[in-house]
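Asks: fold the following and give me the result.
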Amino acid sequence: MWDRLIRPIDPWLLLFTTLVLILSTILLFSASNRDLDMIINKITFMCIALTVMWLVANTSQQTLIRLAVPAYVVGLLLLIAVALFGDISHGARRWLHIGVTKIQPSELMKLALPMMLAWYFHHFETSIRWKHYLFAAILMIVPVGLIMKQPDLGTSLLIASSGFYVLFFAGLSWKFIGLLGALGGGLAYVVTHWNSCINILHEYQCRRVATMLDPMQDPLGAGYHIIQGTIAIGSGGIFGKGWLNGTQTHLDFIPERTTDFIFAVFGEEFGLLGNAILLILYLLLIGRGLIIANNASTLFGRLLAGAITLTFFTYAFVNMGMVSGILPVVGIPLPLVSYGGTSMVSLLTGFGLLMSVQGDRKLMKS
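Replies: Here you go, the predicted structure:
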């Protein structure tokens, strides 16, 4: 019985994940000013997320393949429902009331889209043509457009990246990728000019791009987050100021210090050495995920595992980049470290999918 319980769990993935979660709990204790309620809530969601991860890891690839289309359709219908009936909070319509609780359907789409695209290319594995990439792009653009309309730029970028990674692993031409890169660079140039930007993005999103380029143009407004984040990270030096001793943190200079800007707290208290340890743990997680993707027994498993792994990389890269001032502030949490139960559950569900892919390979061998 015990062997059946632990068989689907990948020990390396579980070890690296557990280390990051322990580190995040220690960090949250300081970032929250020793708020035990937040710590208890985080531990509760950790237990829920790890349970969901184990359940998903025990799900066979064939079952995942059958669930891919229904999950995508349900996610799309929920996004449409959000656009029509969702709650408006802080100028955004992102949440939907379901009975006695609220859900954020975009979190479901983070996994449903790569599953759907992996299923689609798996279905046409022996005859993939340009028309299949075009149709896959449509499958990706529809939910991304609905999420951008909410507006939620950060989540839409994450979901778009997860879809792109599936196309990449499915063999998308490097020439086309280069063309997309050129178009993206051109678009980035356009949106950095205010008059053009407001025709493409929301005004507050344009302000974020402008303040990334020059935070001092609005040091007490849109640039405040970036300025305080970089000050905190820089003041940490090599070894940091010590756990619970961050002045920027405990004098309330760092905004959103338990969520989007928790990396600034980490950099201030644990310094460059602590940042290096976190980066190594992230790289080990990403490396293990890519190994699982490379060894997958089916195209579906390879595409899904690769997309989930690189989406995790995108999470970490974008959050660290925005806190460090090299990317705009787009509201993406630091994966497994930022406070937030929904994000943790979706991330560990993704790791459960990785374990399912790895477990299927073990079964094929035996």
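Asks: use CA for all of it now, contacts and neighbours both
Replies: Fine.
Asks: I'd like the next helix or strand past the helix or strand containing T25.
Replies: Using DSSP states H and E, T25 maps to helix 11-31. Sequence-wise, the next helix or strand downstream of helix 11-31 (DSSP H and E) is helix 36-57.
Asks: buried sites along the next helix or strand after that next one?
Replies: Going down the chain from helix 36-57, the next helix or strand is helix 61-85, by DSSP H and E. Buried residues in helix 61-85, counted by 16 or more other C-alpha atoms under 10 Å: 61, 64-65, 68-69, 71-72, 75-76, 78-80, 82-83.
Asks: residues in contact with helix 61-85?
Replies: 93-96, 105-106, 108-109, 112-113, 115-116, 119, 143, 146-147, 150, 300-301, 356-357, 360 (C-alpha atoms under 8 Å, 6 or more residues apart in numbering).
Asks: and what of stretch 271-282?
Replies: By C-alpha under 8 Å, 6+ apart, the residues outside stretch 271-282 that reach it are 16, 19-20, 233, 236-241, 266-267, 313.
Asks: ditto for stretch 111-119
Replies: Residues outside stretch 111-119 that contact it (C-alpha under 8 Å, 6+ apart): 64-65, 68-69, 71-72, 75, 136, 139-140, 159, 162-163, 166-167, 299-301, 303-304, 307-308, 346, 350.
Asks: in helices only, show me the residues you listed.
Replies: Of the positions in the contacts of stretch 111-119, 64-65, 68-69, 71-72, 75, 136, 139-140, 159, 162-163, 166-167, 299-301, 303-304, 307-308, 346, 350 sit in helices, assigned by DSSP state H.
Asks: Proceed likewise with the subsequent sequence, for comparison:
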Amino acid sequence: MEKRSLIKRLRFLWVGLDPNLSFILLALVIVGNVTFLSASSGTVITWVEQSRNLLMAIVIMWFTSRIPVKWLEKASLWIYLIGLSLLIAVAFVGLIKKGARRWLNIGVVIQPSEIMKIAMPMMLSWYFYKREENTKLWDFGFAFILLLLPTVLIARQPDLGTSILVFAAGFYVILLAGFPWKFVLPFVGIGLIGILLMLIFGDSICAQGVTWPILKSYQQHRVCTLLDPTTDPLGKGFHTIQSMIAIGSGGFLGKGWMKGTQTHLDFIPEKHTDFIFAVYSEEFGLVGNFILLFLFLLLIQRGLHIAASASNLYTRLLGGSVTLIFFTYAFVNMAMVSGLLPVVGVPLPFISYGGTALATLGLGAGILMSIHRHRRLVQT
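Replies: Prediction:
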């Protein structure tokens, strides 16, 4: 009886949470904790810090899941304006660390660009929801202006990884709102032609040291390193080379937990943050990678299902874009570590070490939980 009474009293903790999404997130967190313990070489203090970050993300998710989506809708414009104001403040009085101006001291040090990962889709979802009955082409044009303002401010900090995520988050909303594909396809074609030309002529351009007018020097180095990391094996190409060696050495079944040589001989840089996928691949191999990919696919499928069954346009757009943010995080990180994309600072969702990034991911998961919890039956 006492046991049942305790369970009844604690029932409020999980009532309203989507059980399918909760199970997927729990599985990812377990995988992340196991991998992180190996990546941190068994350092208990670091593992405890990561566990604290995960607990903070879970608490944020739980509280957000309790917020009615109507409140999120009403707060969307204000959260966007506050985030944009903080980004403008960063441009003038932000703290500089390692050559980048990304932080703001308001009593506590914060990184306003992280706010925009959620504020951007909230704002654009609200914008199109208010124009649902009569959306014009110019509405999409104004939406792009709203999107480009924070994206440009973040890119100038410079913070390429976060600017990509913020732009993607907003662009997903614009696409889901019905932006005509005939305007998208020409840019896709230009991008594919650019990639093809880079693959054909990029090596010779890099070898001759020719300056590319549209890229800054550090961006050109990243592209050249992506094309051939062996040109600077101890410098710009070190990260990519070592991560690719770790992934390849994992083989089919992996070397086993805590037995990765690249990991424990400290060849993998940033092994507990951006390059933790290389640690996981080395120790759990191709089979482990399939399992991890399957978990991320389940996460995306469940998020899109929640978005599709939402009650109005605002929640459908917001749920869809938040889910696709998770996809972008995972795709960019895995492609970066595998040498398919340039190295940018994008963590692997719920796996990599981090406080701010995990808080943002927890907030996104909480929004999906809230959309699921407050959904209403809609006549079809």
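Asks: can you give me the TM-score here?
Replies: Here the TM-score for the pair of chains, by TM-score structural alignment, normalised by the length of structure 1, is 0.95; 364 aligned residues with a C-alpha RMSD of 1.8 Å.
Asks: now do the helices in the stretch 251-366 of structure 1.
Replies: 262-294, 299-324, 341-365 (DSSP state H, counting those that start in this stretch).
Asks: ranking those helices by burial, who's on top?
Replies: Of all the helices of the stretch 251-366 of structure 1, helix 299-324 has the most neighbours on average by mean count of other C-alpha atoms under 10 Å, namely a mean of 24.
Asks: give me the helices and strands touching that one, please.
Replies: Counting by 3 or more C-alpha pairs under 8 Å, 6 or more residues apart in numbering; DSSP states H and E, the packing neighbours recorded for helix 299-324 of structure 1 are helix 105-123, helix 153-169, helix 224-235, helix 262-294, helix 341-365.
Asks: out of those, which comes closest to V191 of structure 1?
Replies: Closest to V191 of structure 1 of those is helix 153-169 (C-alpha to C-alpha; 13.6 Å).
Asks: and A182 of structure 1, how close does it get to A188 of structure 1?
Replies: From A182 of structure 1 across to A188 of structure 1, the span is 10 Å (C-alpha to C-alpha, to the nearest Å).
Asks: F168 of structure 1 too?
Replies: 22 Å.
Asks: of these two, who's got more company?
Replies: Higher neighbour count among F168 of structure 1 and A188: F168, with 17 against 13, using other C-alpha atoms under 10 Å.
Asks: aligned partner of the more buried one in structure 2?
Replies: In structure 2, F168 of structure 1 lines up with L175, judged by TM-score structural alignment.
Asks: what do you get for L27 of structure 1?
Replies: Match for L27 of structure 1 (TM-score structural alignment): T35.
Asks: so what's the nearest residue to that match once chain neighbours are set aside up against?
Replies: In space, and not counting its chain neighbours, T35 of structure 2 is closest to Y280: 5.9 Å by C-alpha to C-alpha, 6 or more residues apart in numbering. Residues counted as contacts of Y280 of structure 2 (C-alpha under 8 Å, 6+ apart) are T35, G288, N289.
Asks: which residues in structure 2 does stretch 133-150 of structure 1 align to?
Replies: The alignment of stretch 133-150 of structure 1 onto structure 2 (TM-score structural alignment) spans residues 140-157.
Asks: hmm, who's touching the matching stretch?
Replies: For stretch 140-157 of structure 2, the surrounding residues in contact (C-alpha under 8 Å, 6+ apart) are 84, 87-88, 91, 100-102, 113, 116, 120, 124, 127, 160, 162-164, 166-167, 170-171, 174, 179.
Asks: ok, how many other residues are close to the aligned residue in structure 2 for N295 of structure 1?
Replies: By TM-score structural alignment, N295 of structure 1 lines up with S309 in structure 2. Applying other C-alpha under 10 Å, we find 17 residues neighbouring S309 of structure 2.
Asks: roughly how far apart are the residue nearest in space to the middle of structure 2 and L286 of structure 2?
Replies: The residue lying closest to the centre of structure 2 (C-alpha atoms, centre = their mean) is Y329, at 3.1 Å. Using C-alpha to C-alpha, Y329 of structure 2 is found at 20 Å from L286 of structure 2.
Asks: could you do S38 of structure 2 as well?
Replies: To L286 of structure 2, S38 of structure 2 is 18 Å away according to C-alpha to C-alpha.
Asks: hmm, back to that, what residue of structure 1 matches up with the residue nearest to the centre of structure 2?
Replies: Counting by TM-score structural alignment, Y329 of structure 2 lines up with Y315 in structure 1.
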